[in-house]
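1. how would this look folded up:
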Amino acid sequence: MDLFGNTNNWPKDLEPILTKYKNRKHPLDYHNLYQLLVMVVLSAQDSDANINTIAPELFKVFPNMESLAVSNTEALFPYIAKVRNFNTKASWLIEIAQTIKKDESIPLTMEGLTALKGIGRKSANVILKEARIPAEGIIADLHVIRVAPRIGLITETKDGNKVEKQLMTVLPKAIWGEIGMAISFLGREICRPKPNCDICPINTICEYYKSI
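-> All right, here's what the predicted structure looks like:
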């Protein structure tokens, strides 16, 4: 029984979006694990599109963790100045690089990733998913925070960690790895702040759609 007193089979009900978005690459245009980690850190409170724009020049100068580890924040500034909170993020990236030192030493566990500066559970979940590591949680980005309560999966909260915890409670672990980004893509493309409900593949099970 779900939060609204209905009996739901969420894996079956969510299958249309799991199928539609299965294995779709994250919108960050990365080319290896190092780039993904850097771009995930930079994208906090910023748009993926903006990070994609600045990334090519950044990675020409800093192609790997080793090059970042021997640099400093001032050297980073010209390449990330258009990123929100770039001062703080530059410090995080230098500290991460000096901690990890080499690309092959990037941790691929929730515990290892969240121990790094600037990487919370949402960012760690993204990195683990893209690296095809079995999920330890569910991605809960701003789109998931908006969409999941609309569907009726969880109660509304703006706290991403609380959203993730609720989702982990109501959804089986077998779909954790895909469902977060599936809901996120739905939010990016269809379930916008002003949703386009008529073309939504799961409108028949959506509490918001039922209410309108």
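
2. only C-alpha atoms for contact and neighbour calcs from this point on.
-> Will do.

3. Please, which helix or strand holds the residue most central in space within the chain?
-> The residue lying closest to the centre of the chain (C-alpha atoms, centre = their mean) is residue 126, at 4.4 Å. Secondary structure assigned from DSSP states H and E places residue 126 in helix 121-130.

4. name the helices or strands packed onto the helix or strand following that helix?
-> For helix 121-130, the following helix or strand on the C-terminal side (DSSP H and E) is helix 142-151. Where contact means 3 or more C-alpha pairs under 8 Å, 6 or more residues apart in numbering; DSSP states H and E, helix 142-151 is packed against helix 160-170, helix 176-189, helix 207-211.

5. between those helices, which one is nearest to residue 50?
-> helix 176-189 (15.4 Å; C-alpha to C-alpha).

6. Here is a second sequence; please produce its structure as well for comparison:
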Amino acid sequence: MTLFHDWQEEIKPLLKKYKGKKHPLDYKNLYQVVIMVILSAQDSDANINKIAPLLFENFPNMESLAVSNVESLMQYITKVRNYVTKANWIIEIARTLKTDDNIPKSMEQLLVLKGIGRKSANVIIREAGINAQGILVDLHVIRVAPRIGLASESNDGNKIEKQLMQIFTQDIWGEIGMAISFLGREICRPTNPKCGDCPVSAVCFYYNSKAK
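-> Next comes the predicted model:
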């Protein structure tokens, strides 16, 4: 990991570019966020967006899931990776929470639910508009944060999250992870990154190493 004099200041152009941008999952409310982040694990947001309309037409809220069963749910998510396991998780969560109003809004309470890890919890908290309790670290952040120089190389999202939480003040936790993720999706691609379009290329370890 390469530390610059003030990442908090240097990262501002990236935050300006992506601040407040909605998560790529095409949800309509917090209930849909919860279900879609569970389904999107090891799958693509685009795939979940495709199956979501019919799914939510039949299961419009937590109450409808709570009185249903795994078999009924599975028929709407068969194109999702690990759909059997995820169906079991979702039905268990619905029967535990019973209503949308009971969806937890704290990291501690969310992590108790099956199928929800820190990444998913951070998405739910951000999209609920609640003060961040961590930093979203998805596959894009795992790849891009070390490339920029914000974290050491690791496949462990929790490890990278801890490093980012040490660098940035809590008031930008809710935005920084999503901003790095969008940077990875749109500009900082695995191959042939568009460094000329990058708002933080001036302080990027990869770009400056390449330039030299």
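
7. What does the superposition give as a TM-score?
-> Taking TM-score structural alignment, normalised by the length of structure 1 as the basis, the two superposed chains have a TM-score of 0.97; 209 aligned residues with a C-alpha RMSD of 0.8 Å.

8. In structure 2, what residue corresponds to the residue nearest to the centre of structure 1?
-> In structure 2, the residue matched to residue 126 of structure 1 (TM-score structural alignment) is residue 123.

9. Can you give me the separation between the nearest residue to its match once chain neighbours are set aside and residue 120 of structure 2?
-> Spatial nearest neighbour of residue 123 of structure 2, excluding adjacent residues (C-alpha to C-alpha, 6 or more residues apart in numbering): residue 136 at 6.5 Å. For residue 136 of structure 2, the distance to residue 120 of structure 2 equals 8 Å [C-alpha to C-alpha, to the nearest Å].

10. Tell me which of these two has more neighbours.
-> A direct count of neighbours by other C-alpha atoms under 10 Å for residue 136 of structure 2 and residue 120 places residue 136 higher, at 30 against 24.

11. what residue of structure 1 takes the place of the more buried one?
-> By TM-score structural alignment, residue 136 of structure 2 lines up with residue 139.

12. Would you mind confirming that that match is in contact with residue 180?
-> Yes - counting by C-alpha atoms under 8 Å, residue 139 of structure 1 does reach residue 180; the two are 4.5 Å apart.

13. Can you tell me how far the residue nearest to the centre of structure 1 is from residue 136 of structure 1?
-> From residue 126 of structure 1 to residue 136 of structure 1 the distance is 11 Å (C-alpha to C-alpha).

14. returning to that earlier point: and the helix holding residue 126 of structure 1, how far from structure 2 on average?
-> Mean deviation of helix 121-130 of structure 1 relative to structure 2 after superposition (mean C-alpha distance after the TM-score superposition for structure 1): 0.4 Å.

15. Could I get the contacting residues of the equivalent of residue 10 of structure 1 over in structure 2?
-> In structure 2, the residue paired with residue 10 of structure 1 is residue 7, using TM-score structural alignment. Residues near residue 7 of structure 2 by C-alpha atoms under 8 Å, 6 or more residues apart in numbering: 167-168.

16. give me that answer again for 7 Å
-> By C-alpha atoms under 7 Å, 6 or more residues apart in numbering, the contact set of residue 7 of structure 2 is residue 167.

17. likewise the one 4 residues further on?
-> Applying C-alpha under 7 Å, 6+ apart, one finds that residue 11 of structure 2 lies in contact with residue 200.
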